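Colleague: after the sequence you'll find the predicted model.
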Amino acid sequence: MPGQALVASEVGVDVVAAVDPSGPICVRWGSNLGILWAKHFVGETGPTEIHPDPVAADGSRSTLSRPPPKKRRLQEISMEMPPDPMTMKMLHLQNSIEMKVLKLKKTKTKLEDGEIFGFDSVCRREGKLKDLFQYYTGLKLLRYLALVDFLAPSDDCIAYRKSRHDIKRLALKDCLFLCLYRLRHNFGLKDISMQFGLLLQSSSDIFNAWIEHIYFKFGQLIVWPHRDIIINNMPADYKKEFHTRMIITDGTEITQSPCALALQSQMYSDYKSSTALKCLIGCDPCVSLMFVSELFTGSVSDKEITTNSGFFDLLKALLQRGYLLEGDAGMADKGFTIGNELEKLGLKLNIPPFASSGSQMSPGDTELTQKIAKHRIHIERVISKIKNYRIVFHTIPTSLFQNINQIWAF
């Protein structure tokens, strides 16, 4: 028949199929197979992509067509040379700068959120760090709170030179904390402004206003106790040997570097071998401060400082009020040759005896010198406590010269 073909299967069965040009196309070989019997292909619909081959003669399943493998991406092989040490150093420096910038942003965020250094922040960490508050101010927390109540009983007791917004947001306890913070550690105004979140001028106004206020308030107090109180609280050894010595005096110096040559000659101290400011300090045998003079130039002698400081006028007033009696005495170093001035007031002076030239001191004078030196250590302890405030321990800057007497008296 025209258009017919004889096809032999694998089982030997002769099959005649009509070749149809529109019949299914074999997906494997791409040829026209014509109309084949259905049993020769799975699904009886002819060859498919999954089953492109006819069923095997033994009836076994036809093998599924394996999908073409996916194209693998070849890893790019870098042909770049490793960076040189200078490049690595620059990268490390850039990373370090980025970390510091991030840290500064976090600090700025904390400041904006209200976590500013001050009274409250230190009190919160007082339990974790022992004596933290005393480290910053030199006072225990309870004494500090009592000082705040004495100095600032109301909110309007401090008058600042300029009314600033950043000053108004600080409480009185924070302002006093700022003042003591600078006195204790001698931090600069820029550092304080950064710590407390203030402008530079605002920090200066707070410090100066509180120094003046403290000087005014403490100047009204009577710090010289009655002689009976001094005697009752004397140490046993001191009371046994010098029971009528009511006060121990000595001079001390703080370093100052003026710019003018004339002031340098006036402030030069032979004892310090440098320019300095000197003053007179007195305490009782219990190491309580009783007298502080104003500061004088370093070239002034101890006797002149005692005369010009008002010390003799104070003793005269105390004698009139009964705080001292005739026959009471004071204790001083050899440089304070003020025995004649005290005798005019009816008082006495104990100083170490002078050794005559060309001969040794007698055993009695040596013993007296040792006794006086043993008890004069109390005034040295007072001076040491004052010098713990580093603003007077280091060289006084010229910017503080205008109110250095107020700072020293405090």
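Modeller: In hand now; what should we look at?

Colleague: use CA for all of it now, contacts and neighbours both
Modeller: Fine.

Colleague: report how many residues lie close to M267.
Modeller: 23 (other CA atoms under 10 Å).

Colleague: put this next to the first one:
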Amino acid sequence: MSLNVPPTPEKPSVHDSCIKTIASLRLENQQLYTELNRLQCDNTHLKTELLNLKFEDKDIAFRLNISKTTVSDILNQGLPALAKKLNFLVQWPDKDSLIKNMPVIFKKTYPRCVSIIDCFEVFINRPGHLTARAQTWSNYKHHNTIKFLVPITPTGAISYVSRAFGGRTSDKVITQRSGYLDKLEHNDQVLADRGFLKN
């Protein structure tokens, strides 16, 4: 009498089980990277939109149903990254390029002009700290601001952006402390409005 015993199914080896787990984890990892990339793109888009809309932090927080602190964190983390990516757009031009591309009107009137300078003010929320509030108050804008020195070339390209200064700081002081003067060479001409002559 012969017994037909069904063969016992082979148990998957530890090796096969590990390979399946690794494959599954790789797929999950790839999906997470795809999702992370999408979220980073959305985050960048959101930051750009928020900056373009020029809302205050509390308004953005209300619209997105997030805390004001989260809005500040997003902007504080995002803006330096955005600045780093766009940094290549702001370069001090070499003298040959300036002369070669100088508009005719400048060649006739200001042949040695390398920059037209102005200070650009950006509104900020009123600081809670009294000293910061005083340092950022702009009598010109009647608001708390930060100021940047932004020179452009005769062709209109931005050639330098200074660090931020409080709105109370005079254009002349910003020019002296920003590092801009170190870029200039002997006999360079710079065009500026009367604000740069005040103390």
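Modeller: Perfect, thanks for sending it. Computed from a predicted structure; not experimentally measured.

Colleague: alignment lookup: P127 of the second structure to the first structure.
Modeller: When the first structure is aligned by TM-score structural alignment, P127 of the second structure is paired with P258.

Colleague: give me the three-state assignment for the closest residue to that match other than its chain neighbours.
Modeller: Spatial nearest neighbour of P258 of the first structure, excluding adjacent residues (CA to CA, 6 or more residues apart in numbering): Q264 at 6.1 Å. Classification of Q264 of the first structure by DSSP: H, G, I helix; E, B strand; the rest coil places it in helix.

Colleague: so Q264 of the first structure sits right up against S257, yeah?
Modeller: Yes - counting by CA atoms under 8 Å, Q264 of the first structure does reach S257; the two are 7.4 Å apart.

Colleague: any common contacting residues for these two?
Modeller: T275 (CA atoms under 8 Å, 6 or more residues apart in numbering).

Colleague: what are the ranges of the helices in the second structure?
Modeller: 14-53, 57-64, 68-86, 95-101, 104-109, 130-136, 171-177 (DSSP state H).

Colleague: the last one vs the first structure, average distance?
Modeller: Its matched residues in the first structure lie on average 1.3 Å from helix 171-177 of the second structure after superposition (mean CA distance after the TM-score superposition for the first structure).

Colleague: next one: that helix to chain centre, how far?
Modeller: 23 Å (CA atoms, centre = their mean, to the nearest Å).

Colleague: what span of the first structure is that helix aligned with?
Modeller: Using TM-score structural alignment, the residues of the first structure aligned to helix 171-177 of the second structure are 302-308.

Colleague: repeat for the fourth one
Modeller: The alignment of helix 95-101 of the second structure onto the first structure (TM-score structural alignment) spans residues 227-233.

Colleague: ok, and what's touching the longest strand along the second structure?
Modeller: Longest strand in the second structure, counting residues (DSSP state E): strand 143-149. For strand 143-149 of the second structure, the surrounding residues in contact (CA under 8 Å, 6+ apart) are 117-126, 133, 136-138, 160-167, 169, 171, 174-175, 178.

Colleague: select only the buried ones of those residues in ChimeraX?
Modeller: A single ChimeraX command is used to select the members of the contacts of strand 143-149 of the second structure judged buried by 16 or more other CA atoms under 10 Å:
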select :117,118,119,120,121,123,133,136,137,138,160,161,162,164,165,166,167,169,171,174,175,178
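
Colleague: just checking, K172 of the second structure touches A192?
Modeller: No - taking CA under 8 Å as the definition, K172 of the second structure is not a contact partner of A192, at 10.3 Å.

Colleague: identify the contacts common to these two.
Modeller: Common neighbours of K172 of the second structure and A192 (CA under 8 Å, 6+ apart) do not exist.

Colleague: residue in the first structure matching A81 of the second structure?
Modeller: Taking TM-score structural alignment, A81 of the second structure has H213 as its aligned residue in the first structure.

Colleague: strands along the stretch 301-410 of the first structure, start to end?
Modeller: Using DSSP state E, counting those that start in this stretch, the strands of the stretch 301-410 of the first structure run over residues 329-331, 348-350.

Colleague: quick check: the residue lying closest to G339 of the first structure once chain neighbours are set aside vs A329 of the first structure, distance?
Modeller: Once flanking residues are discounted, G339 of the first structure sits nearest to L349: 5.6 Å by CA to CA, 6+ apart. Noted for L349 of the first structure: a distance of 5 Å to A329 of the first structure, by CA to CA, to the nearest Å.

Colleague: likewise for P85 of the first structure?
Modeller: 78 Å.

Colleague: ok, now which ones touch N187 of the second structure?
Modeller: The contact partners of N187 of the second structure, by CA under 8 Å, 6+ apart, come to R112.

Colleague: ok so, going back, between P85 and A329 of the first structure, which one's more packed in?
Modeller: Neighbour totals were compared for P85 of the first structure and A329, and A329 leads with 22 against 9 (other CA under 10 Å).
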